[in-house]
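> structure of the sequence below:
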Amino acid sequence: MAHDHGGLAGHGSHAGHVHGTSDKKRVLLVACLTGGFMIAEAAGGLITGSLALVADAGHMLTDSIALWLAWYAFHLAERPATGRLTYGFGRVKTLVAYTNGITIFAIALWIVYEAARRLMSPPEVLAGPMLAVAVLGLVVNIAGFLILRGGDRGSLNMRGAVLHVLGDLLGSLAAIVASLVILATGWTPIDPILSVLVAVLILSTAWSLMRAAAHVLLEGVPPELDRDRIAGDLQRAVAGVREIHHMHVWSLDGSRNMATLHACLEDGTQADATIRAIKKELASKHGIDHATVEPEYGVCADGDHRH
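Down below sits the predicted model:
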């Protein structure tokens, strides 16, 4: 069996390290912004009686924790592989992304519950102070969103962080609209109604993030790749390859793609040269930089190549 020695530290690893270092700093900065403003927004929500502000403050509390977890995931991912963790800590970022999706679901459900309770018994809302706090929150969230948007958009961990801040941004917008309506008409039910709208908007995006993270954790084929087409391409492009089977394609963390496969070679084909050609084809045409290739002649060593 031939291995792509040092594959995880090979092609694209420098670019990945640069992205990771930059993303780590971005997430840390936004975590500090979010955590700092969350305290002010919570106080404003309690003083004004606004569910929109309280809900957004609760969201920002969880977001601050999630952002710190995202930062720590980037920190762990920088650690080298060990004898027991041979792929290192890169997958921690995906675990954090999945956890972030779950927390967003929990927050959205709480907002819906609280909104229903307030619709049945609308409290008094101080719209003026509510508007001031919401506008300040919008400025903070826009700044955080722009900082994170400049990071690696292919990273599930960054997508989770961006999603949390986007939810906060929408929450601030809802609070602004609600306060303006209350100031103009005195109709307080607009506050919980808009809170529910924000919850529904972020639920679909949270579900998308969870599905993507779960797909990585289950070692599914990356969405942009087609395992059967790749196997067919290798059979056509690499001389001496009679058949490709037992092929598995997956991603370690949503960005680094990997593969293992059996290559059944024609008699007389030089194995080393063919394996190098297969790995070159995988890297250049399909973005798979880490591959393990098992050369075979005649019958498959496992006795069954229907996988």
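
> okay, CA-based contacts and neighbour counts for the rest of this
Will do.

> all the helices of the stretch 101-250 of the chain, residue numbers only.
127-149, 156-185, 190-217, 227-237 (DSSP state H, counting those that start in this stretch).

> what's the distance between the residue nearest to Asn257 when sequence neighbours are not counted and Val196?
Among residues not flanking Asn257 along the chain, Ser251 sits closest, at 4.3 Å (CA to CA, 6 or more residues apart in numbering). From Ser251 across to Val196, the span is 36 Å (CA to CA, to the nearest Å).

> compare neighbour counts for these two and give me the winner.
Remark: of Ser251 and Val196, Val196 carries more neighbours, 24 against 20, as counted by other CA atoms under 10 Å.

> who touches that one in this structure?
Ala108, Ile111, Val112, Ala115 (CA atoms under 8 Å, 6 or more residues apart in numbering).

> okay but Met135 is in contact with Leu170, surely?
For the record, residue 135 is Val, not Met. No: if you go by CA atoms under 8 Å, Val135 and Leu170 don't touch, sitting 11.7 Å apart.

> give me the more crowded residue out of those two.
Leu170 (22 against 15).

> pretty sure the more buried one sits against Val198.
Yes: taking contacts as CA under 8 Å, Leu170 lies within contact range of Val198: 6.3 Å.

> one more, please, to line up against the first structure:
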Amino acid sequence: MAHDHAPVNTSKKRLLVVICIVATVLIAEVIGGILTGSLALLADAGHMLSDLTGLFIALFAMTIAAKPASDRATYGYRRTEVFGALANGLILCAVAVGIAIEAFGRLMGPGDTEVIALPMLLVAIVGLIANLVSMLILRAGAKDSINMRGAYLEVFGDMLGSVAVIVAAIVIMLTGWVQADAVVSLLIAVFILPRAFLLLRDVWRVLNESTPVGTDLSAVRSHMMNSEGVSDVHDLHLWAITTGEHVFTAHVVVTDEVFAAERVGATLDRLTECLHDHFDVEHVTLQLEPATHAAHEAHTHD
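Next up is the predicted model:
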């Protein structure tokens, strides 16, 4: 089945725009961190650098995934998106751990670093606005693609970093307590890790070829059993190549009348439409067989 490349091209354009925005803010934070002496800005710039790497990975994975199927890759390269999401999830984990280690180091330190809070605050506000715009650009694609979801989480982490720097700058301006930066950074790390875990969990489900979340295999079997001429369904397998692209195979036992009346084609059409309409299955492979054939199969399961 041919894929519509319009959503892919739209997602790539969104990623390119966000990459430009993140790269611009990254440069601004590095310059701002050096001029103000703010370790918070430099730490957030490091965070954004890791996220920029993740965005490039997402773009690369999406480009490869758009390649058509071939004799060597019969399902195409769509699963490359999943590996891109895996890389993004691991980067998120590394960033969270790095932020936590740095935060603990600052909390244990003397806390006498001089920080020019006002320029630090202004740069962080610019970063926050840029991250919010980036999130709005990526939000639509994050619903349909695990790869875009990973990119969205990268920018979401950047947004939290900007908020943390803003809070730290305000506290430093009002109280002079520079350790505020370390406290909010640690909170960010705690907030990022669960989201990275959820992304990696979704990646594991796809790579493990688990039944997609929200799909009841027994309900699929019941729908097929209610089709005219079907007496049994076994060896059901339902998995996802990538987010939203489900694959289904099964052995369908049909009555002798289906073969005698040459209704095999009509039965296949009916079952395929049922799976597509009710369970959003794109690739369907069914083996129709008489009741006597199942007894000859060495390995069958419900």
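
> quick one on the thing from earlier: using TSV, lay out the helices of the stretch 101-250 of the first structure together with distance to Ser255 of the first structure.
Below are the helices of the stretch 101-250 of the first structure laid out as TSV (distance: least, CA to CA, whole Å):
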stretch	distance to Ser255 of the first structure
helix 127-149	17
helix 156-185	8
helix 190-217	10
helix 227-237	16
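
> what's the most buried one of these?
Using mean count of other CA atoms under 10 Å, the stretch among these with the greatest mean number of neighbours is helix 156-185 (a mean of 24).

> quickly find the element holding the equivalent of Leu26 of the second structure over in the first structure.
Aligned against the first structure by TM-score structural alignment, Leu26 of the second structure finds its counterpart in Met38. Here Met38 of the first structure sits within helix 13-48, counting by DSSP states H and E.

> buried residues in that helix?
20, 22-31, 33-35, 37-38, 41-42, 44-45, 48 (16 or more other CA atoms under 10 Å).

> stretch 117-132 of the second structure vs the first structure, average offset?
Here the mean offset of stretch 117-132 of the second structure against the first structure after fitting is 1.1 Å, by mean CA distance after the TM-score superposition for the first structure.

> so how far is the helix holding Met38 of the first structure off the chain centroid?
16 Å (CA atoms, centre = their mean, to the nearest Å).

> repeat for stretch 149-156 of the second structure
Distance, centroid of stretch 149-156 of the second structure to centroid of chain: 8 Å (CA atoms, centre = their mean).

> what comes up buried for stretch 34-45 of the second structure?
Using 16+ other CA under 10 Å as the test for burial, stretch 34-45 of the second structure gives Thr36, Gly37, Ser38, Leu39, Ala40, Leu41, Leu42, Ala43, Asp44, Ala45.

> cool, stretch 286-296 of the second structure as well?
Buried residues in stretch 286-296 of the second structure, counted by 16+ other CA under 10 Å: Leu288, Glu289, Pro290, Ala294.

> and if you look at stretch 261-276 of the first structure?
Leu261, His262, Ala263, Cys264, Leu265, Glu266, Ala271, Thr274, Ile275.

> verify the stated contact: the match of Leu26 of the second structure with Ala57.
Yes: between Met38 of the first structure and Ala57 a contact is recorded at 5.2 Å, counting by CA under 8 Å.

> report the aligned residue range of the first structure for stretch 42-52 of the second structure.
Using TM-score structural alignment, stretch 42-52 of the second structure lines up with residues 54-64 of the first structure.

> that should have said stretch 130-138 of the second structure, apologies.
By TM-score structural alignment, stretch 130-138 of the second structure lines up with residues 140-148 in the first structure.

> show me what contacts the residue mapped onto Ala271 of the first structure from the second structure?
By TM-score structural alignment, Ala271 of the first structure lines up with Val264 in the second structure. Val264 of the second structure is in contact with Val258, Leu288, counting by CA under 8 Å, 6+ apart.

> state the span of the first structure onto which stretch 67-84 of the second structure is aligned.
Taking TM-score structural alignment as the measure, the first structure aligns residues 79-96 with stretch 67-84 of the second structure.

> re the thing from before, which residues touch the match of Leu26 of the second structure?
Contacts of Met38 of the first structure by CA under 8 Å, 6+ apart are Ala57, Gly58, Met60, Leu61.

> residue contacts, the second one?
Contact analysis of Gly58 of the first structure by CA under 8 Å, 6+ apart lists Met38, Ala42, Ile107.

> which of those residues sits closest to His307 of the first structure?
Nearest to His307 of the first structure out of these is Ile107 (CA to CA; 41.5 Å).

> next, the distance between the ends of the match of stretch 67-84 of the second structure.
OK, stretch 79-96 of the first structure end separation, CA to CA: 16 Å.

> check the offset of that stretch from the chain's centre.
What separates the centre of stretch 79-96 of the first structure from the centre of its chain is 16 Å, taken as CA atoms, centre = their mean.

> repeat that for stretch 174-184 of the second structure.
Worked out by CA atoms, centre = their mean, stretch 174-184 of the second structure lies 34 Å from the chain centre.

> whereabouts in the first structure does that stretch align?
The alignment of stretch 174-184 of the second structure onto the first structure (TM-score structural alignment) spans residues 184-194.

> what lies in contact with the matching stretch?
So stretch 184-194 of the first structure is contacted by 50-52, 114-116, 118-119, 122-125, 174-175, 178-179, 181-182 (CA under 8 Å, 6+ apart).
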